[in-house]
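S.K.: All I have is the shape, not the residue letters:
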């Protein structure tokens, strides 16, 4: 926990000028919100909820959801970092900063050393539990530091960790999950009750790390700054904010400096460049307006709401409530940072020309949980206060705990059945059996894999590397058969130089735009099929005669 770190390195605010809520255990007053080490109820509640969250997220983690291409990409890059050689399945072109998969490499280092063959997407999802655990704890800490009561902090933790949408997305090996963890650390340090300068500098460092993990976290930095401004002491505020911004900027500039030192900052002949990567991210085709039923963004929105409507829609409503009541609500002012984060992300998602990836919502999940819990706390406080006033007028004994119990039961009656179905699917379904069977077949049924060339998607690439296929030229990420000159030069015969195609849904979908892959598909026959329907995986052997199948 951040609160257990020594405070000797910071500049303390003089005790006589410190606000009352800054008083700590030494003064004989209750510990400030967020100091879990001093609060047994907080520790017990946070610990109990953490165990529950880890059980739900960890159970059946390798089998659900279906393996994704992005997971394969990030894990393959992490594996290449561990190998210390240029063995990645495609050339790094500044699509994302490399710090993300460097962290994945660190997380998977020990499992990979103990069992190298387990360095596959399904098996390595378990390391994401570490990230989820840290993030869930930080959500609770932030809620307490932003003055939410204990029960509301617990609610935020439950919303963040047990929503079916969270369970599905936090299991996957995504850079976004790592970046969210660092962003939450930045918020926790920015709202530190101790107000040490090193906490604010640390917030800047954490924020920069989040951006270098996934560049989209740049959008959240204004909200971190707002939180720091509100929670820093007025006497040292300018210095603290300046130091945090400076620390963030200096670390952030290491990325363009890295590109500059490699001679890859600007476009040029024979190399990739950071500028081209940024240009691509800013000019990639949009996915349409999120409320247009025919757009790709609408489909992404529906995929989120398929898993859970409570957290996304309830969180948006909570953010709107807090922003509207900001002037006269203490809770709204305390949660200004998370509410601003939700507002920024929502506005950007509504851009008609923007591109909306499926994992975009990951960076919003903890803040949706915080503002929904904050909105619930604000409404509950208003209702209980009104109930108390009316009861006192009528001389009726106040049954506030009974009323609170009724409100909790009503909310639970709406949420629990919806979450139960989604979470039950997550802990029981086996969506990856076709992938596992295909990997096993390629490992056991193909003779001389070291001399065999096969096209695969990202999710299966590492499985075949561990099965003995040569990285890069033996097991080939299917895009490279058309788009990478280093590979196409070794294929003078085009599709005839390929032995197998593992036709997953991704390969079948994208083969239409890749001539060599399309030809290989058309001149091959299935020798094994795993699964049924659109999710099936076909292992197709190339037919040298050229007969189309």
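M.R.: Thanks, I have the structure now. None of these values were measured; they are calculated from a predicted model.

S.K.: drop to CA atoms for contacts and neighbour counts, all remaining ones
M.R.: Fine.

S.K.: Tell me the spacing between residue 47 and residue 257.
M.R.: Separation of residue 47 from residue 257 (CA to CA, to the nearest Å): 42 Å.

S.K.: which stretches of the stretch 401-549 of the chain form strands?
M.R.: 454-456, 475-477, 500-503, 524-530, 537-542 (DSSP state E, counting those that start in this stretch).

S.K.: Using CSV, lay out those strands together with mean neighbour count.
M.R.: Formatted as CSV, the strands of the stretch 401-549 of the chain follow (neighbours: other CA atoms under 10 Å):
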stretch, mean neighbour count
strand 454-456, 25
strand 475-477, 26
strand 500-503, 26
strand 524-530, 17
strand 537-542, 24
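
S.K.: The ones you listed into a markdown table, with extra columns for distance to residue 214?
M.R.: Shown next, in a markdown table, are the strands of the stretch 401-549 of the chain (distance: least, CA to CA, whole Å):
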| stretch | distance to residue 214 |
| --- | --- |
| strand 454-456 | 26 |
| strand 475-477 | 23 |
| strand 500-503 | 30 |
| strand 524-530 | 35 |
| strand 537-542 | 31 |
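
S.K.: and the comparison structure, right after this:
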């Protein structure tokens, strides 16, 4: 579904090059989706608290967080999925919900899962919300039909996979005897072995450091730590405040999803950030309201509540004002220069393994360009095209993201390709260096010579 959204967007704007570099077209879409997500954060918090102040606070925290800005500018399925997920929640919150609202919510949730399967982790939270917040008159009908409709839409995903012969692994019944990706195999993949049960939490330490370590320009420990603390208070408040329970349920579902999922990527936090921001808005708004209630008249009360809220937001403002790199640093120029250098200097038949940002641009002129993740995870690429052999790779376009993923998720062929390569050129790119590397074919030539000698001796 995410690819369909990107395809429709490309048609609407007149092609991938409508904004220059092909990736810019996707980033414009991500900006629009960020605006939509921000508006939904405001709407969800407003419906949960029925007050503007918590909604405004949640919106400001979410909109200006350097971590949110850094992740939501990237062309990720997570960002497309988030809008559908928030929309599904927004529709069923509030008063006077009818069956039409629940049906619309189920459709949005199904599309969210179709966009990226990670949204399925929120299914228990949605079932709880629909069950406990629908009218008694149609509660069973609303819950049953919400679950049935959403699961029907989700079921189209494995059906489509089977139509493409990508549901079962190679060698299985109905799986075929040719290398291909498999949905069932992907769902069963728990990532590299960590020695823990089902490899739970693989990659969490590295991802968490990216979220909170101030050595990372886009880290935001304020929204992470502050959101966790406020989520605890929101949980306590929800005991007697029923409208807050949906947001608490979404936070708990997100935590549970991280706890039981396989590999955890830095981008996985995208699903939790709106609800952490909402919890911050709820708690700060509640404190401001409690302090303002001490005052007598309404003007004084609102003024005092505003002052208290501003004081509690002060640390956020100071922190965000000092972390301007995500808003001002140009980390695109080096990326574009690297692609331009490849286009001007490398032969069109070269086999290039690249970071995802350059894949679409390079693929237009280099038919043998491959996304680095597929080099190790797609059997059709790893074995059928590359033969699991570094000698079949000519160049590597590497970034810190590629290096980190290779180490964290044990991408073996990519690791060998980087280790057996020499650096041609580096673009500093404001702290996010882009490297163009050429694989060393000396060992490959030696292997060919040895094979030829063995054949001659045998003859």
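M.R.: Good, I have the coordinates. Being a predicted model, the structure only gives us computed values, none of them experimental.

S.K.: quick one on the thing from earlier: which among the strands of the stretch 401-549 of structure 1 is found nearest to residue 356 of structure 1?
M.R.: For those, proximity to residue 356 of structure 1 was assessed by CA to CA; strand 475-477 is nearest, at 24.7 Å.

S.K.: which other helices and strands contact that closest one?
M.R.: The helices and strands touching strand 475-477 of structure 1, judged by 3 or more CA pairs under 8 Å, 6 or more residues apart in numbering; DSSP states H and E, are strand 454-456, helix 458-466.

S.K.: Show me how far the longest one is from its chain's centre.
M.R.: A distance of 23 Å separates the C-alpha centroid of helix 458-466 of structure 1 from that of its chain, computed with CA atoms, centre = their mean, to the nearest Å.

S.K.: who's in contact with that helix?
M.R.: 67-73, 76, 89, 116-117, 119-121, 435, 439, 442-443, 471, 475-477 (CA atoms under 8 Å, 6 or more residues apart in numbering).

S.K.: which of these are buried?
M.R.: Buried subset of the contacts of helix 458-466 of structure 1 (neighbour count, 16 or more other CA atoms under 10 Å): 67-68, 71-73, 76, 89, 117, 119-121, 435, 439, 442-443, 471, 475-477.

S.K.: what are the ranges of the helices in the stretch 51-200 of structure 2?
M.R.: Under the criterion DSSP state H, counting those that start in this stretch, the stretch 51-200 of structure 2 contains helices at 52-64, 66-72, 77-92, 99-115, 123-133, 139-163, 183-188.

S.K.: Switch these over to TSV; also include distance to residue 391 of structure 2 and mean neighbour count.
M.R.: Output for the helices of the stretch 51-200 of structure 2, formatted as TSV (distance: least, CA to CA, whole Å; neighbours: other CA atoms under 10 Å):
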stretch	distance to residue 391 of structure 2	mean neighbour count
helix 52-64	46	23
helix 66-72	35	22
helix 77-92	32	24
helix 99-115	36	23
helix 123-133	45	18
helix 139-163	32	17
helix 183-188	27	14
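
S.K.: Which one, of those, ends up nearest to residue 298 of structure 2?
M.R.: Nearest to residue 298 of structure 2, of all these, is helix 52-64, at 14.9 Å by CA to CA.

S.K.: okay, and that closest one goes to which residues in structure 1?
M.R.: Under TM-score structural alignment, helix 52-64 of structure 2 corresponds to residues 150-162 of structure 1.

S.K.: Relative to structure 2, what is the average displacement of the matching stretch?
M.R.: Here the mean offset of stretch 150-162 of structure 1 against structure 2 after fitting is 1.7 Å, by mean CA distance after the TM-score superposition for structure 1.

S.K.: And stretch 407-416 of structure 1, by the same measure?
M.R.: Stretch 407-416 of structure 1: mean distance to aligned residues in structure 2 after superposition is 1.9 Å, counting by mean CA distance after the TM-score superposition for structure 1.

S.K.: just to revisit the earlier point, got a list of contacts for the match of helix 52-64 of structure 2?
M.R.: Against stretch 150-162 of structure 1 from outside (CA under 8 Å, 6+ apart): 42, 45-46, 49, 53, 56-57, 132, 136-137, 139-141, 143-144, 166-167, 311, 365-366, 369-370, 372-374, 376-377, 419, 423.

S.K.: which residue is nearest the middle of structure 1?
M.R.: Residue closest to the mean C-alpha point of structure 1, counted by CA atoms, centre = their mean, is residue 177 at 2.3 Å.

S.K.: Hmm, it is touching residue 365, no?
M.R.: No - applying CA atoms under 8 Å as the test, residue 177 of structure 1 and residue 365 come out as separate, 10.1 Å apart.

S.K.: one step back: let's have the helices and strands packed on strand 475-477 of structure 1 in JSON lines, adding distance to residue 483 of structure 1.
M.R.: Compiled in JSON lines, these are given as follows (distance: least, CA to CA, whole Å):
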{"stretch": "strand 454-456", "distance to residue 483 of structure 1": "13"}
{"stretch": "helix 458-466", "distance to residue 483 of structure 1": "15"}
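
S.K.: quick revisit: would you tell me which of the helices of the stretch 51-200 of structure 2 gets closest to residue 331 of structure 2?
M.R.: helix 66-72 (10.8 Å).

S.K.: Which neighbouring elements make contact with that closest one?
M.R.: helix 22-49, helix 325-328.

S.K.: average gap between the longest one and structure 1?
M.R.: On superposition with structure 1, the average gap between helix 22-49 of structure 2 and its aligned counterparts reaches 2.0 Å (mean CA distance after the TM-score superposition for structure 1).

S.K.: could you check the angle helix 77-92 makes with that helix?
M.R.: Put simply, helix 22-49 of structure 2 runs at 30 degrees to helix 77-92, going by axes from the mean of the first three to the mean of the last three CA atoms, to 10 degrees.

S.K.: Just want the angle from helix 22-49 of structure 2 to helix 356-363.
M.R.: Computed by the same axes, to 10 degrees, the angle separating helix 22-49 of structure 2 from helix 356-363 equals 140 degrees.

S.K.: Off-centre distance for helix 22-49 of structure 2?
M.R.: Relative to the centre of its chain, helix 22-49 of structure 2 is centred 14 Å away, using CA atoms, centre = their mean.

S.K.: now the shortest one
M.R.: Distance, stretch centre to chain centre, for helix 325-328 of structure 2: 20 Å (CA atoms, centre = their mean).

S.K.: Structure 1: matching residues for that one?
M.R.: The aligned range for helix 325-328 of structure 2 is 425-428, by TM-score structural alignment.
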